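Enquirer: With the input below, show me the fold.
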Amino acid sequence: MTAHIPSDDAVRNLLRRMFDAAVASADPLKTVAQNLPSKPEGRCVVIGAGKASAAMAGAVDAAWPDVDLSGVIVTRYGHAVPAGRIRILEAAHPVPDAMSLEAGRTLEEAVQGLTDKDLVIALFSGGGSSLLVAPAGAMSLADKQAVNKALLHSGATIREMNAVRKHLSRLKGGRLALAAQPAKLVTLVISDVPGDDPSDIASGPTVADLSTLQSVREIIARRRIDLPQSAQQFLKENVETPKLGDITGDVRIIAAPALALDAAARVGKEWGLQTLILGDALEGEAREMGTVLGGIARSAKHRGQPIKGPAVILSGGEATVTIGAGSAGRGGRNTEFLLGLAVALEGQDGIWAIAGDTDGIDGTEDAAGAIITPDTLARGTQAGMDAKACLAAHDSYSFFERLGDLLKTGPTLTNVNDFRALVIV
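Expert: Predicted coordinates:
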């Protein structure tokens, strides 16, 4: 990169190239084919759930045309792609619907009656928790929907939410693995969670659960999560999820946030930037994360610490947005992070940023995220938008929509969590 200040368009293009590189690193067509096990003597049944699961299933079908193969996958509405011999269902995210319930029943049936010569390939990615529903005890679909809504508004981390979900399901937390016995089980996972723990991804239907009833009760109390009576009653029955030793199977992480950040860093280096990866597992309140990263970026700009520009600071993970009891506008954790970052930077020159969910959907909106520039606040004022007021109202989508700075990709058919990049020149 030359010493002069690059144009706004040039930096915007660079930010988009880094985001696209991060997404491409988790392409299911490549990563699944590279991680398939040996072919079985008997049948192969493919099951799975998540935003990337249909594309993952298509890769298995294409790689094994000579295998007796069948199965069923559930993905989010709008994320379905043809998968040959494997049936694709679509259901709702982030709050389950009737098709989520149908998916749970259908996957459970698909693994019945198998032998030790058969193979089950389980394909899971982010989003699977709401797409695959099998209420435990006397819980109804409405009860599960109420649980999900309460979790999403509680400020709980993704790990805490999944711990609760696992203990309120007939299939999650390793219970689907028990249903598939005695078939051989191989689980392929595209990680979207901090730390890449496969038991957290889609709430781990085929993976031993490390959380406990005691930890779930503590989460519910600390986060003040109001559960339906049927859910409270089931948790009192002391039914624990399968633990290590209860399940046999091979679990393979085939794509992860750290690999996505490495791919983006290579693009930054090609542009002549120093690169700093803060980590792939940053968590916390989205707007507060914006304040913290804003402080780091300003320090890099003025003091050359912790990195001297021109540079890019990369991070991944999953922030949270705590709505509370009040009403909220439109937005997701990535646009809220960016609006918090813009407010913290106060129009600082020479700093740009992008943040987006690698699945292409930030929260429930039609954008993956957005981009901020040194003049974001000034352009917002000119457009009649008060950044601080929008932040207080959780209305970040509306702010960036008015400025034309939303990042819209459509469903990417993969998911390795949130991606953030700050460029300092």
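
Enquirer: can we go C-alpha only for contacts and neighbour counts from here?
Expert: OK.

Enquirer: all helices in the stretch 101-250 of the chain, in order from the N-terminus.
Expert: 128-131, 141-152, 158-166, 175-180, 213-223, 229-236 (DSSP state H, counting those that start in this stretch).

Enquirer: max-length strand in this protein?
Expert: Ranked by residue count, the top strand of the chain under DSSP state E comes out as strand 311-320.

Enquirer: Going along the chain, name the strands of the stretch 51-200 of the chain.
Expert: Ranges of strands in the stretch 51-200 of the chain, per DSSP state E, counting those that start in this stretch, are 69-76, 87-91, 119-124, 184-190.

Enquirer: got a list of what V343 touches?
Expert: By Cα atoms under 8 Å, 6 or more residues apart in numbering, V343 lies in contact with T291, L377, A387, K388.

Enquirer: State the distance from it to P96.
Expert: 35 Å (Cα to Cα, to the nearest Å).

Enquirer: hmm, back to that, format the helices of the stretch 101-250 of the chain as TSV; extra columns: distance to I86 and mean neighbour count.
Expert: Compiled in TSV, these are given as follows (distance: least, Cα to Cα, whole Å; neighbours: other Cα atoms under 10 Å):
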stretch	distance to I86	mean neighbour count
helix 128-131	17	30
helix 141-152	26	20
helix 158-166	26	23
helix 175-180	17	23
helix 213-223	35	15
helix 229-236	33	16
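
Enquirer: one more, for comparison:
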Amino acid sequence: MFATDASDATAALLSAKRPSDYRHPTEARALLRDLFDTAVAAVSASHCLPPHLPQPPKGRTVVIGAGKAAAAMAQAVESHWQGELSGLVVTRYGHGAPCRRIEVVEAAHPVPDAAGQQAAQRMVELVQDLTADDLVLCLISGGGSALLAAPAPGLTLADKQAVNKALLRSGASIGEMNCVRKHLSALKGGRLALACAPARVETLLISDIPGDDPTLIASGPTLPDATTCADALAVIAKYGIEVPDAVRAHLESGAGETPKPGDARFAGHRSVTLASAQQSLEAAAARARELGLTPHILSDSIEGEARDVAEVHAAIARQIVAHGQPFQKPCVILSGGETTVTVRGNGRGGRNAEFLLALAVALDGLPGVHALAGDTDGIDGSEDNAGALLSPDTLTRAAAQGASARAHLDNNDGYGFFAALDDLIVTGPTRTNVNDFRAILIV
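Expert: Coordinates of the predicted model:
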């Protein structure tokens, strides 16, 4: 699996005197991996969190949080906090970080488990009996919806697991999924903040949401929610999702309604978005300029089916190669956001691998076009890779092994396709999360 060390990649890049040198697959891959590593580093908790820490309160400070970056965020708080500190955060298995005063619990993602449910209950217990002089510092990042598993009264963990699995396979956007999740939870959609009363709540966020709406990040546990139970039912109907009877009854009765914007109970609270896809793309663009290439950021919030997004990117690449429009080569096209995959096959996938596989089919070996797609959290879907790499010779190498890109795409098996070519990117958990990063090099 392709896992070039960052220092090796940099050395290879510096040895290339002209942009045309990036035509060689080794140089192109080193460049793309360097851009990915730069993008991830720019949105790490250690880099972006310390400048936004609030002043210590008169009373106690309790830290709570959930998400793939929660442990790294807790570690950054501990390293820079002056004064008394305690708390608990929950993160995905394998995404923990060593902390001394803040307990780190690991739980399942993307489908919640009992460990996440127990951690959520313990968080609620930690914020009981606080006063107006106390501060609750809430550390929230992508993945928190599954990790902060607290079923609403009358629902069970099994109910939430069933709905989560169906949503993940449906092709629903992250906003649609989180709309449903909010109305099935005892803590999401602002309810966690209400549990902290009368303490002041400061929420620090790392955004995995296209457009960076803070109320959608981890389903907004400390922020009021403008969506309704009727909206959640509309999402379920739109995608034909079968839900347990208890879930439907809960939504139809209005029992799952969330506190709304303007609710006086949120007065005095504050939220700050520390890191976003745009920051990661800007960092990669600056790095590309250092390396002699012109970057173009298409968007930080692209959504839609991964294979459809790939076809649009391929069309842009072909236009550049054939006509020098809308950009002149050599250049790097950058984009972020969160695509979706409607699962129809039984292969091993991931939305970034699916994007690249569809891109390979659409480009059909177009010379001079190389690409990388990866998830900034280091995990593409539920696999062990962050993403993969694509070269002009990808289809040729696959054909030599008897593999059909189209067949793998039909089976949602991007992971299997790129694993056989040794083109997966394996970083391990990065402990941050601003969703997809895509870079297409055209030379």
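
Enquirer: by how many degrees do the longest strand of the first structure and helix 141-152 diverge?
Expert: 140 degrees (axes from the mean of the first three to the mean of the last three Cα atoms, to 10 degrees).

Enquirer: how about strand 311-320 of the first structure, which residues of the second structure does it hit?
Expert: Aligning strand 311-320 of the first structure against the second structure (TM-score structural alignment) gives residues 331-340.

Enquirer: Average offset of the matching stretch relative to the first structure?
Expert: Stretch 331-340 of the second structure, aligned to the first structure and superposed, deviates on average by 0.4 Å (mean Cα distance after the TM-score superposition for the first structure).

Enquirer: Run through who's touching that stretch.
Expert: Taking Cα under 8 Å, 6+ apart as the rule, stretch 331-340 of the second structure contacts 171-174, 208-210, 277-278, 281, 285, 288, 293-306, 309, 351, 435-443.

Enquirer: closest one to T412 of the first structure among the helices of the stretch 101-250 of the first structure?
Expert: helix 128-131 (15.6 Å; Cα to Cα).

Enquirer: related to what we said a few turns ago, for A10 of the first structure, which of the helices of the stretch 101-250 of the first structure is the nearest?
Expert: Closest to A10 of the first structure of these, according to Cα to Cα: helix 158-166, at 35.1 Å.

Enquirer: what does that closest one correspond to over in the second structure?
Expert: Going by TM-score structural alignment, helix 158-166 of the first structure sits over residues 174-182 in the second structure.

Enquirer: Looks to me like A317 of the second structure is in a helix.
Expert: Yes: assessed by DSSP: H, G, I helix; E, B strand; the rest coil, A317 of the second structure belongs to a helix.

Enquirer: Tell me how far the equivalent of it over in the first structure lies from L422 of the first structure.
Expert: Mapped onto the first structure by TM-score structural alignment, A317 of the second structure lines up with A297. According to Cα to Cα, A297 of the first structure stands 7 Å off from L422 of the first structure.

Enquirer: Of the two, which one has the most company?
Expert: Of the pair A297 of the first structure and L422, A297 is the one with more neighbours under other Cα atoms under 10 Å, namely 30 against 23.

Enquirer: Which residues are in contact with the more buried one?
Expert: Applying Cα under 8 Å, 6+ apart to A297 of the first structure gives the contacts I313, I351, L422, I424.

Enquirer: which one is the second one nearest to, not counting chain neighbours?
Expert: Going back to what we said before, that points to I351 of the first structure. Leaving aside its sequence neighbours, I351 of the first structure sits nearest to I424 (Cα to Cα, 6 or more residues apart in numbering; 4.7 Å).

Enquirer: just checking, the one you found touches I307?
Expert: No: using Cα atoms under 8 Å, I424 of the first structure is not in contact with I307; the gap is 9.6 Å.
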